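S.K.: this one's structure only:
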């Protein structure tokens, strides 16, 4: 019914700004009773894709849940208890920093809640993408509203010059676009979706400030794991 909405995910943002309600309908907030932990991307009616490292922030006695359908990180939105968490089997610190969260319940789609499309190829260098998320406790110019800003993919060789030679196959590096006003535009929201056109290109892993390369996880490179985790009976060739 709502598949016709998907082309509306095509963005052209020249500076960071607050997202309008329903403008990033695939955005999810993973929370505990102590507030927002990290962002995620809605894949379907049961599954959220996010950062494995971010989920490590959840303390033993905290109960995580997923909120969708709101741009305000303090608003209740539509919430679902977390049924299971599946970290990538090769996750170690910053490597393979990706996880799937299965909700207890069924996410119903509408004009403010939609799944994002999975990619059909890897993102090339020099591509402008949209990164969305919320500001965290360490960010300046705090706001409860969902923010969005452009980032540009850079060649792996350029990233390695900044960060060293050890770049995994499933990692992609980006730089913030030059138009941003430093701290006012910056947000460090791990697990946040990074979209190329209407496709989920990456999940935010290590966002960094302007002129320093950020490192994220390429969704295309982990598609076989995503497929098998969501449906263990699937045969991946």
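M.R.: The structure has been received and is ready for your questions. Bear in mind that the values here come from a model prediction, so they are computed numbers and not experimental data. Residues are numbered from 1 along each chain as shown.

S.K.: Only C-alpha atoms from now on, for both contacts and neighbour counts.
M.R.: Fine.

S.K.: nearest spatial neighbour of residue 40, skipping sequence neighbours?
M.R.: residue 50 (4.5 Å; Cα to Cα, 6 or more residues apart in numbering).

S.K.: what's near enough to touch the one you found?
M.R.: 38-41, 98-101, 190-193, 203 (Cα atoms under 8 Å, 6 or more residues apart in numbering).

S.K.: Looking at the residues you listed, spot the one nearest residue 172.
M.R.: residue 203 (9.6 Å; Cα to Cα).

S.K.: I'd guessed that closest one sits against residue 196; true?
M.R.: No: under the criterion of Cα atoms under 8 Å, residue 203 makes no contact with residue 196, lying 11.6 Å away.

S.K.: what about residue 100, which helix or strand?
M.R.: Using DSSP states H and E, residue 100 sits within strand 99-103.

S.K.: helices and strands around that strand, which ones?
M.R.: Packed against strand 99-103 by the contact rule (3 or more Cα pairs under 8 Å, 6 or more residues apart in numbering; DSSP states H and E) you find strand 47-50, strand 78-87.

S.K.: Report the angle between it and strand 78-87.
M.R.: Between the axes of strand 99-103 and strand 78-87, defined by axes from the mean of the first three to the mean of the last three Cα atoms, to 10 degrees, the angle is 140 degrees.

S.K.: returning to what we had before: quick one: which of the contacts of residue 50 is most hemmed in?
M.R.: When neighbours are counted by other Cα atoms under 10 Å, residue 191 leads the contacts of residue 50 with 35 neighbours.

S.K.: try it against this one:
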């Protein structure tokens, strides 16, 4: 049985052991451009004004993201909110501190979730809004929505405009089977899969997976990219208590 390689999806950090198909259309694979204001909770985490990862606004001063996105000192990272266009509009906010799950990468790829505390509160409006984080598990075959500025391959470029795609939730046991019992997957993950040619890729990391108006997942990893295998997201319901406790103890 062959071993499937997975990549974490940050633009500046990736691990790969596969040979992805090359496609330079420059977006979430198989997605479309998101309408202005359709994902006001989506932000871009940026280092030196360059997109690294996505994130989700869950409070005026808090953003949910992936732990592997918190690789630079906070003083070198800014959060861009309020725009779908990486080159125009929105406002940048400084980062006060990253709160990374204490069990991140123990074992590898597990507990890949973090919170970002901003130096100043976000200015809410039509294009900047918080989204609730879900406590409930997803129903089988639920249609979920992913957004991000991710590439279509590890060698592609980051798109200028935010992309969106609808994906299908894949239950844990089915995900494990499809990924050939890859140890990257555990009960703390949500998996999605529609078909080959649709999914997330580098640069989508940390971004939201949304179901019925609530964030249910945080983009973590993929078999690069959209090759007909499930993508992995940190399960927000699984980490709900960690999120709630971290916010309560540090606000």
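M.R.: Arrived safely. Here the structure is a predicted model, which means the values were calculated and not measured.

S.K.: Can you say which of the helices and strands packed on strand 99-103 of the first structure is packed in most?
M.R.: When you average the neighbours per residue for each of these (mean count of other Cα atoms under 10 Å), strand 47-50 leads with a mean of 27.

S.K.: Mean deviation, that one versus the second structure?
M.R.: Average distance, strand 47-50 of the first structure versus aligned residues of the second structure after superposition (mean Cα distance after the TM-score superposition for the first structure): 0.2 Å.

S.K.: I'd like to know how many residues surround the corresponding residue of the second structure for residue 21 of the first structure.
M.R.: Matched to the second structure by TM-score structural alignment, residue 21 of the first structure sits across from residue 36. Close neighbours of residue 36 of the second structure, defined as other Cα under 10 Å, add up to 15.

S.K.: mind listing the strands for the first structure?
M.R.: Using DSSP state E, the strands of the first structure run over 17-18, 27-32, 35-42, 47-50, 65-68, 78-87, 99-103, 128-133, 147-154, 171-176, 193-196, 199-206, 214-218.

S.K.: Specify the stretch among these that is closest to residue 112 of the first structure.
M.R.: strand 65-68 (8.3 Å).

S.K.: need the contact list for the counterpart of residue 150 of the first structure in the second structure.
M.R.: Alignment note (TM-score structural alignment): residue 150 of the first structure maps to residue 166 of the second structure. Residue 166 of the second structure sits next to 31, 143-146 when contact means Cα under 8 Å, 6+ apart.

S.K.: Taking those residues together, which two end up most distant?
M.R.: Spatially, the most separated pair among those is 31 and 143, at 14.4 Å (Cα to Cα).

S.K.: Show me which of the contacts of residue 166 of the second structure are buried.
M.R.: Buried members of the contacts of residue 166 of the second structure, counted by 16 or more other Cα atoms under 10 Å: 31, 143-146.

S.K.: Would you format these as CSV with distance to residue 131 of the second structure included?
M.R.: Shown next, in CSV, are these (distance: Cα to Cα, whole Å):
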residue, distance to residue 131 of the second structure
31, 22
143, 18
144, 15
145, 13
146, 14
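
S.K.: Return the member of those residues nearest to residue 71 of the second structure.
M.R.: Set against residue 71 of the second structure, the nearest of these by Cα to Cα is residue 146 (22.9 Å).

S.K.: what does the closest one align to in the first structure?
M.R.: Counting by TM-score structural alignment, the partner of residue 146 of the second structure is residue 131.

S.K.: How about that match: what's its closest non-neighbour residue?
M.R.: That would be residue 194: by Cα to Cα, 6+ apart, it lies 4.4 Å from residue 131 of the first structure.

S.K.: wait, what's in contact with that neighbour?
M.R.: Contact analysis of residue 194 of the first structure by Cα under 8 Å, 6+ apart lists 129-132, 200-204.

S.K.: and what of residue 92 of the second structure?
M.R.: Contacts for residue 92 of the second structure (Cα under 8 Å, 6+ apart) come out as 78-81.

S.K.: again, only using 10 Å
M.R.: Going by Cα atoms under 10 Å, 6 or more residues apart in numbering, residue 92 of the second structure touches 43-46, 49, 77-82, 122.

S.K.: among those residues, which two are most distant?
M.R.: Largest separation among these by Cα to Cα: 49 and 122, giving 18.3 Å.

S.K.: quick one, which of the two is more surrounded?
M.R.: Neighbour totals were compared for residue 49 of the second structure and residue 122, and residue 122 leads with 20 against 16 (other Cα under 10 Å).

S.K.: any idea what that one aligns with in the first structure?
M.R.: Aligned counterpart of residue 122 of the second structure in the first structure: residue 107 (TM-score structural alignment).

S.K.: The closest residue to that match other than its chain neighbours and residue 55 of the first structure, how far apart?
M.R.: Among residues not flanking residue 107 of the first structure along the chain, residue 45 sits closest, at 4.5 Å (Cα to Cα, 6+ apart). Look at residue 45 of the first structure and residue 55 of the first structure: by Cα to Cα, to the nearest Å, they are 20 Å apart.
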